[in-house]
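Asker: Quick one: sequence plus predicted model below, questions after.
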Amino acid sequence: MVTAQRRPASLTPLDAALAAVLRDLAPVEPIELPLADALHCIAAEMPALRTYPPHDVAVGDGWAMRANDLVGASSYAPLPLAALPVWVEAGAAMPDGTDCVVDADAVDASGPLPQVLAEAVPGQGVRRAGSDIAAGRAVIAAGEPLLPRGLLLARAAGLALVRVRRPRLRIVNIGNGKLTAQLTADTACLAGAEVVPAEAAPDATAIVSALDAAGCDLIITIGGTGVGHADAAVNALATRGALIAHGIALQPGRTTAVGRIEATPVIALPGAPDQAFAAWWAIALPVLDRLSGRRPRTTLALPLERKIASGVGIAEVVLLARRQDHWAVLAIGDLSLEAIARAEALLIVPGGAEGFAAGRLVDAYMLRE
């Protein structure tokens, strides 16, 4: 028979729980990945790129010429040529001695001698060498996520592999937490993690077996952290490793637990989507960011449209949406799925604050980077 988890006698402050699980945690070692697999991963130190394009190229189709040779040419004073100039297609290397591309109709080849009917300036219709990528430029700064535009630079520079830090995250779904487990997995992938899903019955023995730290950098469990008769995740964590805290001063997400199995951090999230979402942003994501070596996440400072009231001693998660030049409050503490889907930013009111007054400038984490 499974022993029910007892309700924590007191709640651990959010800052203390986070500091404890982050202690001595270092970024994972960089690996090399093909560009197709590196999207959203966090960049490690990158080699310096070569100049791109490596030489001047034509921007569009036309005649490659030298601008100084065309001074004074017009339809009223055509400039005769000894021979037709070189025709270039868009993207082709510019021939030696040329520095501009003129349109097809700027050269009249109907008579015995071709004639130029227009002037040009140096660089017209030409993309200069190094104008897309300067020599010595990196694909992206270390600690930043690799987005499609960064991968565009890598492909243009001819790279086949990029160096990234991609923590391996095991997500153990306990019982009926499939909706929450999928939300967590999707969010973790966007944060640059490699997700390894696992399932465990709501039974202490099964959960202990699923808490396998081999080959992973972070373990997340979903469900089984409450006080029900089948809530055995916290007991299993204490059996398999070390329980740091169970019961965090966080609303929603009070039944979250944190611990370690040897050096691998373990975060036990509640099964309810809103509670897991809050605890993910408050605890799990900072841990994942530390493992990936990510730079601080993007925030946006705007004044609050209305007052936020919060209980002292409990950190509360607030969902926000941008309304003109203010933050509009969508939800405080009690987060509906609709509010989670609509939210543009997230604010965590510290446990030592009673809230924020209307008009107060607050920094909120952007949910839509």
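Answerer: Looks like it came in fine. Note that the coordinates shown come from a computational prediction; the quantities given were computed from them, not determined experimentally.

Asker: from here on, contacts and neighbour counts on C-alpha atoms
Answerer: Will do.

Asker: which residues sit against the longest strand belonging to the chain?
Answerer: Using DSSP state E, we find that the single longest strand of the chain is strand 315-323. For strand 315-323, the surrounding residues in contact (C-alpha atoms under 8 Å, 6 or more residues apart in numbering) are 13-14, 249-252, 278, 310, 327-333, 335, 339-340, 342-352.

Asker: Mind checking which of those residues are in helices?
Answerer: Residues of the contacts of strand 315-323 located in helices (DSSP state H): 14, 278, 339-340, 342.

Asker: Quick check: buried residues in the longest strand of the chain?
Answerer: Using 16 or more other C-alpha atoms under 10 Å as the test for burial, strand 315-323 gives 315-321.

Asker: With stretch 285-299 instead?
Answerer: Along stretch 285-299, these residues count as buried under the neighbour rule (16+ other C-alpha under 10 Å): 286-294, 299.

Asker: Output these as CSV; include the columns secondary structure and distance to Thr98.
Answerer: Below are the buried residues of stretch 285-299 laid out as CSV (DSSP: H, G, I helix; E, B strand; the rest coil; distance: C-alpha to C-alpha, whole Å):
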residue, secondary structure, distance to Thr98
Pro286, helix, 55
Val287, helix, 56
Leu288, helix, 53
Asp289, helix, 51
Arg290, helix, 52
Leu291, helix, 52
Ser292, helix, 48
Gly293, coil, 47
Arg294, coil, 46
Thr299, strand, 48
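
Asker: for these, which one is nearest Arg165?
Answerer: Nearest to Arg165 out of the buried residues of stretch 285-299 is Ser292 (C-alpha to C-alpha; 5.1 Å).

Asker: Let's see which of the contacts of strand 315-323 end up in strands.
Answerer: Among the contacts of strand 315-323, DSSP E puts 250-251, 327-332, 345-349 in strands.

Asker: take the one below as the second:
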Amino acid sequence: MSEHSPGGAPAAPRDTTALDLRSGATVDAPAPAVHATAAIDPGRVPPPRPAPEPEPVLRSVEAHLDEILAAVPQPEPIELAVLDAQGLLCAEEVVSARALPAFDQAALDGYAVRAEDVVDAAPDAPVELAVVGETVAGAAGLTSLAPGLAQKVAAGAMLPAGADVVVPAVWTDGGVVRVQVHAGPAAGSYVRRAGDDVSPGTAAVHVGMPIGPAQISLLAAVGRDRVLVRPRPRVAVLSAGSELVDITTQPAPGQVVDVNTYALAAAARDAGASAYRWGILPTERRRLTEVLESQLLRSDLVLIAGTHAAEGDLVQEVLAELGPMRFRQVTMHPGAVQGFGRLGRDQVPVICVPGEPVAALVSFEVFVRPAIRSMLGKRQLFRRTVQAISAERLVSPLGYRQYLHGQVMRHPDGGYVVEPLGDGEEALLARMARANCLIVLDEDVTEVAEGGLVTVMPLLLGG
């Protein structure tokens, strides 16, 4: 993905639901032209410098997304206890000082023997060996095994020297003093050799590897109780609007319950962030400034939901006092009005999304979720998409990317079929709660016939 920079070549249109990581390449500015002063004609009036081209009234989804992704930082790695690191990316090469396993051991319950002693064993001609003992996991057992002998072993038990194969118990008669072997596996079968998993001096867990249960198991095995990881970004979630009341308050006529801070905080946590719900922003200027300044100090990203007026909006004015903050019309529906800036002493990214709850969550999926995953160091920033057959005719405004809630399901004949919920004009929370996907109609698409193919973004939790 190329970075969006004013004055640069425009990027080719892309589907943001299938974007990859940006390349990170930078373009050096051309060196200024040097003029010899002796060659300048003092009587010649230099031509006027052309005025910079005004920014387009409408901004593409890609341009707004590029600006956000280019600005969000990746927090410095921190060291956590291995259980607290679950779900994060490893930020170090964890080199093992131990061999895993530390000794040759049996891979299953059976008898440790020499392969040459049982090579001729068969069901109709079993080989009989003397059993010289039994070893369970955690016990040292015999130090060596002589030819013609067998040692009963449990899975994980140390293998005696001289034994090079474990005969599964089901391939024997289970004898205690003497055992009859009905099949002879090849040398090395059902044996875990020392260092088979990890040898000393090699990396057990690599940089960028997601830490899940298997990685935690490996870290514990090599003796690491703490590990360096990419931390969860701290995201503060706030709502703006004089009409808002908290969920514990009975709304009066004209008032609405603040659902955005709850929904967006939950979405941020699902994306992997450590989200903090502050609540409704105050409407008094001094208090509003204090709240915003405090959130900039404690957060890696600030997310504000609200319907902002074009002029005279107090929240916009206070944000502008804290740094360059711009609100733009973006070619998407719902959620055409979007804001972004880097504010405060630490240039903390601030993303403003619409106050209408459906538009707020759609905007989160398009802009905020990829930003959080970028801060986590994830390589896959965007939800995977599928092509599905539309169960109904769909319409979309020309020049706008439309996001419709729908239900996608497997088609009996293979592939997927998707059914839109509502017509895109109604903003119903219940409709959004029933949806399991977003149907994406690009800017140049005005109609999709019933049975036509559409791009679908499944909304999987944690996906």
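Answerer: Done, it's in. Just so it is clear, the structure is predicted and the values come from calculations on it, not from any experiment.

Asker: nearest to Ala92 of the first structure, of the ones in strands among the contacts of strand 315-323 of the first structure?
Answerer: For those, the nearest to Ala92 of the first structure is Ala345 (45.8 Å; C-alpha to C-alpha).

Asker: What residues does the closest residue to the closest one other than its chain neighbours make contact with?
Answerer: Excluding the flanking residues, the one nearest Ala345 of the first structure by C-alpha to C-alpha, 6 or more residues apart in numbering is Met366, at 4.4 Å. By C-alpha under 8 Å, 6+ apart, the contact set of Met366 of the first structure is 297-300, 344-346.

Asker: what about Met366 of the first structure, distance to Asn68 of the first structure?
Answerer: Look at Met366 of the first structure and Asn68 of the first structure: by C-alpha to C-alpha, to the nearest Å, they are 53 Å apart.

Asker: hang on, Gly162 of the second structure packs against Arg114?
Answerer: Yes: Gly162 of the second structure lies in contact with Arg114 (C-alpha atoms under 8 Å); the separation is 6.7 Å.

Asker: could you pull out the helices for the first structure?
Answerer: So, for the first structure - with DSSP H - the helices run 14-22, 148-156, 178-190, 204-210, 233-240, 273-279, 285-292, 337-342.

Asker: most tightly surrounded among the ones you listed?
Answerer: helix 273-279 (a mean of 25; mean count of other C-alpha atoms under 10 Å).

Asker: so how much does it differ from the second structure once superposed?
Answerer: Superposing on the second structure places helix 273-279 of the first structure at an average distance of 1.5 Å from its equivalents, by mean C-alpha distance after the TM-score superposition for the first structure.

Asker: and that helix, which stretch of the second structure?
Answerer: Here helix 273-279 of the first structure aligns to the second structure at residues 357-363, judged by TM-score structural alignment.

Asker: Run through who's touching that stretch.
Answerer: Residues contacting stretch 357-363 of the second structure (C-alpha under 8 Å, 6+ apart): 259-260, 263-264, 305, 333-335, 353-354, 403, 427-429, 432.

Asker: can you rerun that using 6 Å?
Answerer: 260, 334-335, 353-354 (C-alpha atoms under 6 Å, 6 or more residues apart in numbering).

Asker: Please identify, among those, the one with the most neighbours.
Answerer: Val353 (29 neighbours; other C-alpha atoms under 10 Å).

Asker: what about that residue, distance to Ala263 of the second structure?
Answerer: According to C-alpha to C-alpha, Val353 of the second structure and Ala263 of the second structure sit 13 Å apart.

Asker: for Arg298 of the second structure, same thing?
Answerer: For Arg298 of the second structure, the distance to Ala263 of the second structure - C-alpha to C-alpha - is 21 Å.

Asker: got it, and Gly175 of the second structure?
Answerer: Gly175 of the second structure is 64 Å from Ala263 of the second structure, by C-alpha to C-alpha.

Asker: For the stretch 51-200 of the second structure, which segments are assigned as strands?
Answerer: For the stretch 51-200 of the second structure, the strands defined by DSSP state E, counting those that start in this stretch cover 58-59, 78-81, 94-95, 105-106, 110-113, 127-135, 149-153, 165-168, 178-181, 191-192.

Asker: Kindly present these as CSV, with separate columns for distance to Val291 of the second structure and mean neighbour count.
Answerer: Converted to CSV, the strands of the stretch 51-200 of the second structure look like this (distance: least, C-alpha to C-alpha, whole Å; neighbours: other C-alpha atoms under 10 Å):
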stretch, distance to Val291 of the second structure, mean neighbour count
strand 58-59, 30, 16
strand 78-81, 27, 15
strand 94-95, 41, 18
strand 105-106, 61, 27
strand 110-113, 68, 28
strand 127-135, 67, 18
strand 149-153, 67, 25
strand 165-168, 68, 28
strand 178-181, 77, 21
strand 191-192, 60, 24
